[in-house]
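Asks: Starting from these lines, generate the structure:
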Amino acid sequence: MAQHDEVDTSAEHRTTTIEQGRFCMARCICGWRGPARRARSLARADAEGHGQGG
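Replies: Coordinates of the predicted model:
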């Protein structure tokens, strides 16, 4: 079962992290998706970087 962890970065980019099996990835309502990561902290960092324009 996938688990979601929302990271509020800005009004334009609302990101979440989603766990699928051993991997975690960041997604945004704008359609952006981060790479699959084994560490949740890296997926969260991807989400924060996306929300900041990076």
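Asks: can we go C-alpha only for contacts and neighbour counts from here?
Replies: Noted.
Asks: so Phe23 sits right up against Ser41, yeah?
Replies: No - in this structure, Phe23 is not within contact of Ser41 by C-alpha atoms under 8 Å, at 11.5 Å.
Asks: Tell me which of those two has more neighbours.
Replies: Taking other C-alpha atoms under 10 Å, Phe23 and Ser41 do not tie; Phe23 has more neighbours (15 against 12).
Asks: and the more buried one, what does it touch?
Replies: 36-39 (C-alpha atoms under 8 Å, 6 or more residues apart in numbering).
Asks: What about the residue lying closest to it once chain neighbours are set aside, how many residues nearby?
Replies: Sequence neighbours aside, Arg38 is the residue nearest to Phe23 in space, at 4.7 Å (criterion: C-alpha to C-alpha, 6 or more residues apart in numbering). The tally of other residues near Arg38 (other C-alpha under 10 Å) stands at 15.
Asks: Let's see this one next, to set against the first:
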Amino acid sequence: MSAQEDPATAAEHRTTTVEQGRFCAARCSCGWRGPARRARSKARSDAAEHTAHP
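Replies: Reported below is the predicted structural model:
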């Protein structure tokens, strides 16, 4: 079983998006923070990329 398939490892990486004025940023429960983006969709894709390749 790889690290991506392990439920305990996946639970450690819970991502959310946070509004910061005109910008939106992705954040993860592991402490990772994505760059501030003007497009929410880009912040969500940053979060998805992080979750896929922590």
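Asks: if you go through structure 1 in chain order, where are the strands?
Replies: Assigned strands in structure 1, in chain order: 3-8, 14-20, 23-28 (criterion: DSSP state E).
Asks: export those to a markdown table and tack on distance to Glu48 of structure 1?
Replies: Rendered in a markdown table, the data for the strands of structure 1 read as follows (distance: least, C-alpha to C-alpha, whole Å):
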| stretch | distance to Glu48 of structure 1 |
| --- | --- |
| strand 3-8 | 7 |
| strand 14-20 | 8 |
| strand 23-28 | 9 |
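Asks: in structure 1, which residue is closest to the centre?
Replies: With distances taken as C-alpha atoms, centre = their mean, the residue of structure 1 nearest its centroid is Ala26 (1.9 Å).
Asks: now Arg27 of structure 2, nearest residue through space, not along the chain?
Replies: Arg33 (4.5 Å).
Asks: do the same with Cys28 of structure 2
Replies: What sits nearest to Cys28 of structure 2 in space, not counting adjacent residues and going by C-alpha to C-alpha, 6+ apart, is Thr15, at 4.2 Å.
Asks: Kindly report the same for Pro35 of structure 1.
Replies: In this structure, Pro35 of structure 1 finds its nearest non-sequential neighbour in Met25, 5.9 Å apart by C-alpha to C-alpha, 6+ apart.
Asks: which residues does the one you found contact?
Replies: By C-alpha under 8 Å, 6+ apart, the contact list for Met25 of structure 1 reads 17-19, 33-37, 40, 43.
Asks: how about a cut-off of 7 Å?
Replies: Residues near Met25 of structure 1 by C-alpha atoms under 7 Å, 6 or more residues apart in numbering: 17-19, 34-37, 43.
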